[in-house]
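J.: Provided below are the primary sequence and the corresponding predicted coordinates.
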Amino acid sequence: MCPPNCLHAVCEKATRRGLLKSGFTLGIAAMAGAGSLAGGARPASAATDTGPLSFSKITDMSHTLYEGFPTFSGERWFEMERPVTWEKDRVNLNRWTLMEHTGTHIDAPLHFSEDGNSVDLIPVADLLCPLAIIDIRAKAAADADAYLTPDDIAAWEAQHGEIPEGACVAMNSGWAAHLKTEKYTGLDAEGKNHTPGFHHEAARFLIEERSVRGIAVDTLSLDRGLASGEFPVHYDWLGSGRWGVECIASMDEIAPSGAYVFVGAPKVAGGSGGPSRIVALH
């Protein structure tokens, strides 16, 4: 068992020794080549073609999960009790009660399909992939009901080239900055939510025309808002055997192309998703 903060301490030492400044090289060819997508999608080969991954910076794309983290309904989906304390027991041990889809988290295919992979069955090689960040902050600022559309994908590709095979396509709507405000849930007086999301035609394009492993959003939902009770992107995307990530952060610190992302998904038997640590390597 790793003592608390041991990984953090290792990273801090590595930084002090200048490793981050000079850059890491990570051999990922064998691992990435082992992954595959369900639902007939083309196998990802970008990582195997490029060889070892070099990066000089690690960015945490996760929000800290806390009691009262926003949900569309306003319900508390995460609570932490402290039955064992340092003062009483000379050790700290907490009990968590949570819904799987709270905080920065992954949606497994099972979340919106009858027999898709549960979170523990997602191949680990599918959780490390190129990252393509599509910026829709300007139109989201003007309209909270904005979509990421096929036109946004086309504009990104005109500037950066075709989305890499096996990529995660992330929507940067600027919503991460609203976490501690009412705008994050977008709840209006009529009980309707107003938050940006993927248009279902954009999701269909990525499924049918690009070999993409995952999509990610800085909002609470892959779909735009949840007021209608309809989830076309969830059903199409997760139903195709792919995964999604919601409530990511820190995209302003990462270039639109060239980075990789690792999704630290929980390995819970039968889980439809769960809080995750999302890390960008760039």
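T.: Everything's here; your move.

J.: only C-alpha atoms for contact and neighbour calcs from this point on.
T.: Fine.

J.: From what I see, Ile207 and Trp237 are in contact.
T.: Yes: with contact defined as C-alpha atoms under 8 Å, Ile207 reaches Trp237; the gap is 7.3 Å.

J.: Below is structure B, check it against A:
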Amino acid sequence: MVDLTRRVESGMPTYPGDPAVSVEPHATHERDGYRVSEIRLGTHTGTHVDAPAHVDPAGATLDAFDLEDLRFVACVVDCRGTGTGAAIGPDALPERSALDELDALVFDTGWADKWGTDRMLEHPFLAIETARLCAERNVAVATDALSPDPSDHETDLPAHRALCGAGLPIVENVCTLDALPGDVFELLVCPLRVDADAAPARVVARV
């Protein structure tokens, strides 16, 4: 089991404009005889899953997904050669015959290493043709970047709209992709069970 999940902690990086994250003591062993923590965060904190409701007012919220909807046959797409802030074209995808055997693609842009740095927003993103092809093939998307759309300038979120419009979840901010194999593996995505547009998730690869 390979954990692909960012640790949730106070002051961690967030998408620009999203709520800050804090994990603070509410009760302590010394004062109360037990420990309870208060967590404040946005639904798009750290490693998380976007539901269609994120961009579509009529889209499903996260609690509409069954467990089997968040269990995928997946493989990694190595996009580490893509330039800063550049689009990942459909030629990066596996051949269509291979794509038909998959439920999800995990895009390794190399930007997991930029987490928390000034370059975090400059990640590669999915070209609209790439996102549409995934949507047409009913293949969900995970990325080690902040978003499958650009984060460093204004955008109408076309990749989000293509994927969420097809009823697919989007997993963002995965990490430790260098521990994954070069062939297929089982991807398990376990978000909080909440009627919301997104939620933090524990994301695990079974290899």
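T.: Arrived safely. Everything quoted here is computed from the prediction, not taken from an experiment.

J.: How alike are these chains, TM-score-wise?
T.: Put the two chains on top of each other and the TM-score (TM-score structural alignment, normalised by the length of structure 2) is 0.93; 207 aligned residues with a C-alpha RMSD of 1.7 Å.

J.: hang on, the earlier thing: of Ile207 and Trp237 of structure 1, which one has the most company?
T.: Taking other C-alpha atoms under 10 Å, Ile207 of structure 1 and Trp237 do not tie; Trp237 has more neighbours (25 against 22).

J.: Wasn't the more buried one part of a helix?
T.: Yes: under DSSP: H, G, I helix; E, B strand; the rest coil, Trp237 of structure 1 sits within a helix.

J.: Apart from its neighbours in sequence, what residue is nearest it?
T.: Leaving aside its chain neighbours, Trp237 of structure 1 sits nearest to Ala203 (6.6 Å; criterion: C-alpha to C-alpha, 6 or more residues apart in numbering).

J.: Enumerate every residue touching the residue of structure 1 positioned farthest from its centre.
T.: Distance to the chain centre peaks in structure 1 at Lys88, reaching 38.1 Å (criterion: C-alpha atoms, centre = their mean). Residues near Lys88 of structure 1 by C-alpha atoms under 8 Å, 6 or more residues apart in numbering: none.

J.: That one -> structure 2?
T.: In structure 2, Lys88 of structure 1 lines up with Arg31, judged by TM-score structural alignment.

J.: hey, where'd the helices end up in the stretch 1-150 of structure 1?
T.: Ranges of helices in the stretch 1-150 of structure 1, per DSSP state H, counting those that start in this stretch, are 6-16, 19-22, 29-33, 46-50, 86-89, 137-142, 150-160.

J.: What residues sit buried inside the fifth one?
T.: When you say that, I think you mean helix 86-89 of structure 1. Residues of helix 86-89 of structure 1 classed as buried by neighbour count (16 or more other C-alpha atoms under 10 Å): none.

J.: That one vs structure 2, average offset?
T.: Here helix 86-89 of structure 1, set against structure 2 after superposition, deviates by a mean of 1.1 Å using mean C-alpha distance after the TM-score superposition for structure 1.

J.: quick revisit: now that the residue nearest to Trp237 of structure 1 has come up, it's in contact with His234, right?
T.: No: using C-alpha under 8 Å, Ala203 of structure 1 is not in contact with His234, being 9.2 Å away.

J.: Count the residues that sit near Asp252 of structure 1.
T.: Residues lying near Asp252 of structure 1 (other C-alpha under 10 Å) number 12.

J.: What lines up with it in structure 2?
T.: When structure 2 is aligned by TM-score structural alignment, Asp252 of structure 1 is paired with Asp178.

J.: Then its match would be within a helix, right?
T.: Yes: if the criterion is three-state DSSP, then Asp178 of structure 2 is within a helix.

J.: Just list the residues touching it, thanks.
T.: Asp178 of structure 2 neighbours (C-alpha under 8 Å, 6+ apart): none.

J.: For the residue nearest the centre of structure 2, which non-adjacent residue is spatially closest?
T.: Nearest to the mean C-alpha position of structure 2, counting by C-alpha atoms, centre = their mean, stands Glu172 at 1.6 Å. The shortest distance from Glu172 of structure 2 to any non-neighbouring residue, by C-alpha to C-alpha, 6+ apart, is to Thr143 (5.1 Å).

J.: since we're on the aligned residue in structure 2 for Lys267 of structure 1, how many residues are nearby?
T.: Matched by TM-score structural alignment, Lys267 of structure 1 corresponds to Arg193 in structure 2. Here the number of neighbours of Arg193 of structure 2 (other C-alpha under 10 Å) works out to 15.

J.: Arg193 of structure 2: which element?
T.: Per DSSP states H and E: Arg193 of structure 2 is located in neither a helix nor a strand.

J.: ok, for it, nearest residue in space, not its chain neighbours?
T.: Arg193 of structure 2 sits nearest to Asp63 (C-alpha to C-alpha, 6+ apart), 5.5 Å away.

J.: so Leu65 of structure 1 makes contact with His105?
T.: No: the pair Leu65 of structure 1 / His105 is not scored as a contact, 9.9 Å apart, by C-alpha under 8 Å.

J.: Which of these two has more residues huddled nearby?
T.: His105 (28 against 16).

J.: which residue lines up with Trp279 of structure 1 in structure 2?
T.: If you look again at residue 279 of structure 1, you'll see it is Val, not Trp. Aligned by TM-score structural alignment, Val279 of structure 1 pairs with Val204 of structure 2.

J.: tell me which residues of the strand or helix carrying that match are tucked away?
T.: In this assignment (DSSP H and E), Val204 of structure 2 forms part of strand 198-206. Buried residues in strand 198-206 of structure 2, counted by 16+ other C-alpha under 10 Å: 198-205.

J.: Understood, closing this out.
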